[in-house]
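Peer 1: would you be able to build a 3D model of this:
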Amino acid sequence: MELVVASAVGILTAGGIYLMLRLRTFPVILGMSLLTYAVNVFLFSSGRLTVGAPPILRDDAATYTDPLPQALVLTAIVISFGMTAVVVMIALGSYLGSDDDHVDDQSEPDDDNNAEGGA
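Peer 2: As a prediction, this is how the structure comes out:
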């Protein structure tokens, strides 16, 4: 089970970094989301991967699941959803303002004007 979770975290991280290196806003937003999911799965797995164990230590329980990572992941999901909505609105406003969705903000010169700025 640990190999599957570690592979999932690695694949999500690799995909997120690849998409964040793109020069368009939509892949960057998807890459940030994938990195958020990778961190959430990593935090969730830090609370032990046990099946059927109680989340609270009792007298008769030999193993238990730590509830703190579950609470952290739940909070991180809510925060990442809100931040993704904010980033999408900023990207949409930038796209509508410049008719281009490049992240680096370097536009090519128009055909009417040359590189020196003369007409």
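
Peer 1: CA atoms for contacts and neighbours, from now on please.
Peer 2: Will do.

Peer 1: the residue lying closest to Ala91 once chain neighbours are set aside and Gly97, how far apart?
Peer 2: Nearest residue to Ala91, sequence neighbours excluded (CA to CA, 6 or more residues apart in numbering): Thr25, at 6.4 Å. Thr25 is 14 Å from Gly97, where distance means CA to CA, to the nearest Å.

Peer 1: name the residues that touch stretch 28-42?
Peer 2: Stretch 28-42 is contacted from outside by 5-6, 8-10, 12-13, 15-22, 73, 76-77, 80, 84, 87-88, using CA atoms under 8 Å, 6 or more residues apart in numbering.

Peer 1: what packs against the biggest helix by length in the chain?
Peer 2: The residue-count maximum for a helix in the chain (DSSP state H) belongs to helix 67-98. Judged by 3 or more CA pairs under 8 Å, 6 or more residues apart in numbering; DSSP states H and E, helix 67-98 is in contact with helix 25-45.

Peer 1: another sequence for comparison is provided below:
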Amino acid sequence: MEILMAIVIGVLFMSATYLMLSKSLLRIIIGTGILSHGAHLLLLTMGGLKKGAAPLLGEQASSYTDPLPQALILTAIVISFGVTSFFLVLAYRSYQELGTDNMDRLRGNEKK
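Peer 2: Reported below is the predicted structural model:
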């Protein structure tokens, strides 16, 4: 299962890098979202894909699941949601003011 997750994470990182290198601001935002999903899966996979009981069983439990990777991923999901929503509002406002989402035009390197 870990091999399959490593392949999926690699594909997510590859597609996120491709999207973040494009000229469109919306593609860059989608790329950062995909990159954060890849990081969440990486945290989950590195924490170990174990089958076990609930994390709160007491000290005499024979098998349990470590809750720390799940807590880290939940925190990362909330942070990435906030960052993505901020990027979307920023892109919408820049499109309203400048009329384009092309990164070269936003930098002033390309003429209309």
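
Peer 1: got a TM-score for the pair?
Peer 2: The TM-score (TM-score structural alignment, normalised by the length of the second structure) is 0.87; 109 aligned residues with a CA RMSD of 1.7 Å.

Peer 1: before we move on, the earlier item: Thr25 and Gly97 of the first structure: who's more crowded?
Peer 2: Neighbours were counted for Thr25 of the first structure and for Gly97 using other CA atoms under 10 Å; Thr25 has more, 23 against 10.

Peer 1: so how do I select the buried members of the contacts of stretch 28-42 of the first structure in PyMOL?
Peer 2: Of these, the buried ones go into a single PyMOL selection, burial set by 16 or more other CA atoms under 10 Å:
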select buried, resi 5+8+9+12+13+15+16+17+19+20+73+76+87
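
Peer 1: what about the longest helix of the first structure, how far off from the second structure?
Peer 2: Compared with the second structure after the fit, helix 67-98 of the first structure shows a mean deviation of 0.6 Å (mean CA distance after the TM-score superposition for the first structure).

Peer 1: helix 25-45 and that helix, what's the angle between them?
Peer 2: Per axes from the mean of the first three to the mean of the last three CA atoms, to 10 degrees, the angle that helix 67-98 of the first structure makes with helix 25-45 is 180 degrees.

Peer 1: shouldn't Gly47 of the first structure be in contact with Pro69?
Peer 2: Yes - using CA atoms under 8 Å, Gly47 of the first structure makes contact with Pro69 at a distance of 5.6 Å.

Peer 1: comparing those two, which residue is more hemmed in?
Peer 2: Pro69 (19 against 16).

Peer 1: next one: the more buried one from Asp104 of the first structure, what distance?
Peer 2: Taken as CA to CA, the span from Pro69 of the first structure to Asp104 of the first structure is 36 Å.

Peer 1: tell me the contacts of Thr45 of the second structure?
Peer 2: Counted by CA under 8 Å, 6+ apart, Thr45 of the second structure has contacts Glu2, Met5, Ala6.

Peer 1: mapped onto the first structure, which of those hold?
Peer 2: Retained in the first structure: Met5, out of the contacts of Thr45 of the second structure (criterion both residues aligned by TM-score structural alignment, their matches' CA atoms under 8 Å).

Peer 1: can you put the contacts of Thr45 of the second structure in TSV and add secondary structure?
Peer 2: Shown next, in TSV, are the contacts of Thr45 of the second structure (DSSP: H, G, I helix; E, B strand; the rest coil):
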residue	secondary structure
Glu2	helix
Met5	helix
Ala6	helix
